[in-house]
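*Asks:* sequence first, then the predicted structure:
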Amino acid sequence: MHNKSLKHKIDDAVTKVILQESDQSGYTIIESLVAMIVVAVLMSAVAPVIALSVGTRVQARRVELATQAAKSYIDWVRNDIASNTPNLIVVELEDAPAPNSGGLTCNDNQYCTIPAPAIYNDLYCVDGDGDGNCTNDSLTDMVVQGMRRHPNSNDASLGYALGVRVYRADAFQEITLCGPALENPTALCPTRTQQSTITNAIGNRRLPVLQLTTEISPTQSSFQNLCDRIASESGATNNPCE
């Protein structure tokens, strides 16, 4: 009888120990909530840095594609100046308005048909996704705005300054695009004239990705033609080449 009573006491003691250990094992709800809050705070601190890093890498890729598109267009114009030269503009290249937008119909390595070719609307398609055309829902197609500037001649064979702006094809979903720097900048078209290389993944697609100016040489390789044009552009009364 005494042994049975002792055995019951031992069993009861063991059961209590097991129950106490079970109650104290694991995390409480408060501890779990604190851990979740700490993780959330850390993620909110790191997320902007990750987003900026990804956006900058995406924008760098866009600039690379735009540079290739500009080079392709310049080579295309030089290959056949008579047929591929853009329209003559009467303002300085940096002051040329942005092209029309709202629609886009273009075949690869050709001028677009929509917007219709005109002054400031000579838009050249560089297909980036391999479907043979430029569409305003593509993330890799590039559209090049070409502009010709000569102070006193409409004859492309005499050579001219070629202005190039490269826009993302998906920018043509917008109602308006941004071109030259504005005296009164807006939120849509700020003071800068092309997209920043440091941006989030979307960026301001209304701005050109790249802008540059190059020289198209006279077809007769006449140094005098080039010199005359530069003298006219600078407003010099005496031609320095004479």
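*Replies:* Thanks, I have the structure now.

*Asks:* when you work out contacts or count neighbours from here on, use the C-alpha atoms and nothing else.
*Replies:* Fine.

*Asks:* tell me which element A236 is part of?
*Replies:* For A236, there is no host helix or strand (DSSP states H and E).

*Asks:* ok, longest helix in the protein?
*Replies:* Scanning the chain for the helix with the most residues, using DSSP state H, yields helix 29-79.

*Asks:* that one packs against which elements?
*Replies:* Packing partners of helix 29-79 (3 or more CA pairs under 8 Å, 6 or more residues apart in numbering; DSSP states H and E): helix 81-84, strand 123-126, strand 142-149, strand 160-168, strand 210-216.

*Asks:* also this one, for the comparison:
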Amino acid sequence: MIKPKQQQIPPQSNQAGFTIIESLLAILVVTILMVGVAPVIVLSVATRVQAKRVEQGADAARAYIDGVRSGAVGAPNPPIATTAFSGNAAPSSALPSCPTSNSYCSGSQSLYCVNLDENNGCTSNSNKDLIIQAFRNGVPARPQNGYKLGIRVYRADAFSTPGPLKTMGVDKAKAQTFSAGALDRKSPQFETTTEIAGNNTSLRNLCARLRNPGNIANSCQ
């Protein structure tokens, strides 16, 4: 008579699956890694956003200058009295009405709206729109003689809070391309000067604009 062989039951392993403690430790490790990496990701994104905003400011200034040179955009008025453009005051913190995109704001021939969001015109509560402060020298009624043009590009939301706007010449202020610059709304995103040649520009006109007024021997004849 053949005896049936007794089937052996394999012993259960004490390492099968994860225990609750191991799962909690894994969650804790992942959480610590996320907490450590998250600030780096946030700073990286903020830096890219701010760098893009500064780049847009430079592009807006170039487009405005091209428009003035071609005659599509009128010359800013009135001309400033000072010959030192760096000392020209920043605009008031109260933004006038700017209902029309890519045009001068109402009642102003020196603040220009650059619309970059989905709404028409520029408003102080927009974090995308830009405001160009434009100023020039020369005779008020004769921009055709040519003039020196100054440009400062501000964020539209720089006008949303009280307090003076800043300039590079007076405050040594300029928007930074890294993340800290995103918090500095009052500084210009971009600032530059250029020469605009008019239809009647002459050597005497150029001399009058470019000469050093502090040098009495430097005269335009």
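*Replies:* In hand now; what should we look at? For clarity, every value in this text was computed on a predicted model and none was experimentally measured.

*Asks:* can you give me the TM-score here?
*Replies:* The TM-score (TM-score structural alignment, normalised by the length of structure 2) is 0.78; 216 aligned residues with a CA RMSD of 3.3 Å.

*Asks:* on that earlier part again, tell me the angle the longest helix of structure 1 makes with strand 210-216.
*Replies:* On the basis of axes from the mean of the first three to the mean of the last three CA atoms, to 10 degrees, helix 29-79 of structure 1 is oriented at 10 degrees to strand 210-216.

*Asks:* helix 29-79 of structure 1 vs structure 2, mean deviation?
*Replies:* Helix 29-79 of structure 1, aligned to structure 2 and superposed, deviates on average by 2.3 Å (mean CA distance after the TM-score superposition for structure 1).

*Asks:* of all the helices and strands packed on helix 29-79 of structure 1, which lies closest to L65 of structure 1?
*Replies:* Minimum separation from L65 of structure 1 across those (CA to CA) falls at strand 142-149, 7.5 Å.

*Asks:* now do the end-to-end distance for stretch 198-205 of structure 1.
*Replies:* End-to-end distance for stretch 198-205 of structure 1: 13 Å, by CA to CA, to the nearest Å.

*Asks:* who touches S70 of structure 2 in this structure?
*Replies:* By CA atoms under 8 Å, 6 or more residues apart in numbering, the contact list for S70 of structure 2 is empty.

*Asks:* please repeat the previous calculation with a cut-off of 10 Å.
*Replies:* Contacts for S70 of structure 2 (CA atoms under 10 Å, 6 or more residues apart in numbering) come out as Y64.

*Asks:* how about the helices and strands packed on helix 29-79 of structure 1 in a markdown table, adding distance to N238 of structure 1?
*Replies:* Output for the helices and strands packed on helix 29-79 of structure 1, formatted as a markdown table (distance: least, CA to CA, whole Å):
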| stretch | distance to N238 of structure 1 |
| --- | --- |
| helix 81-84 | 29 |
| strand 123-126 | 37 |
| strand 142-149 | 21 |
| strand 160-168 | 20 |
| strand 210-216 | 22 |
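
*Asks:* make a markdown table out of these and add mean neighbour count and distance to I198 of structure 1.
*Replies:* Shown next, in a markdown table, are the helices and strands packed on helix 29-79 of structure 1 (neighbours: other CA atoms under 10 Å; distance: least, CA to CA, whole Å):
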| stretch | mean neighbour count | distance to I198 of structure 1 |
| --- | --- | --- |
| helix 81-84 | 15 | 34 |
| strand 123-126 | 30 | 24 |
| strand 142-149 | 28 | 20 |
| strand 160-168 | 25 | 17 |
| strand 210-216 | 17 | 14 |
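
*Asks:* for V34 of structure 1, which of the ones you listed is the nearest?
*Replies:* strand 160-168 (45.9 Å).

*Asks:* whereabouts in structure 2 does the closest one align?
*Replies:* Aligning strand 160-168 of structure 1 against structure 2 (TM-score structural alignment) gives residues 147-155.

*Asks:* and of the helices and strands packed on helix 29-79 of structure 1, who's closest to E242 of structure 1?
*Replies:* Taking those one by one with CA to CA, strand 160-168 is closest: 19.8 Å.

*Asks:* what's the average distance for the closest one when superposed on structure 2?
*Replies:* Strand 160-168 of structure 1 sits 1.2 Å off on average (mean CA distance after the TM-score superposition for structure 1).

*Asks:* that strand versus strand 210-216: what angle between them?
*Replies:* 160 degrees.

*Asks:* what's the spacing between the match of strand 160-168 of structure 1 and its chain's center?
*Replies:* 13 Å (CA atoms, centre = their mean, to the nearest Å).

*Asks:* again, but for stretch 72-88 of structure 2
*Replies:* The answer for stretch 72-88 of structure 2 is 21 Å, by CA atoms, centre = their mean.

*Asks:* same check on stretch 159-170 of structure 2?
*Replies:* For stretch 159-170 of structure 2, the distance to the chain centre is 14 Å (CA atoms, centre = their mean).

*Asks:* and for stretch 158-171 of structure 2?
*Replies:* Distance of stretch 158-171 of structure 2 from the chain centroid (CA atoms, centre = their mean) equals 13 Å.

*Asks:* buried stuff in it?
*Replies:* 158-160, 164-169 (16 or more other CA atoms under 10 Å).

*Asks:* can you name the two of these that are farthest apart?
*Replies:* S160 and G169 (22.7 Å).

*Asks:* report the inter-axis angle for the longest helix of structure 1 versus strand 142-149.
*Replies:* Using the same axes, to 10 degrees, the inter-axis angle of helix 29-79 of structure 1 relative to strand 142-149 is 40 degrees.

*Asks:* now do the SS call for G203 of structure 1.
*Replies:* coil (DSSP: H, G, I helix; E, B strand; the rest coil).

*Asks:* hang on, isn't it packed against A60?
*Replies:* No. Using CA atoms under 10 Å, G203 of structure 1 is not in contact with A60; the gap is 11.6 Å.
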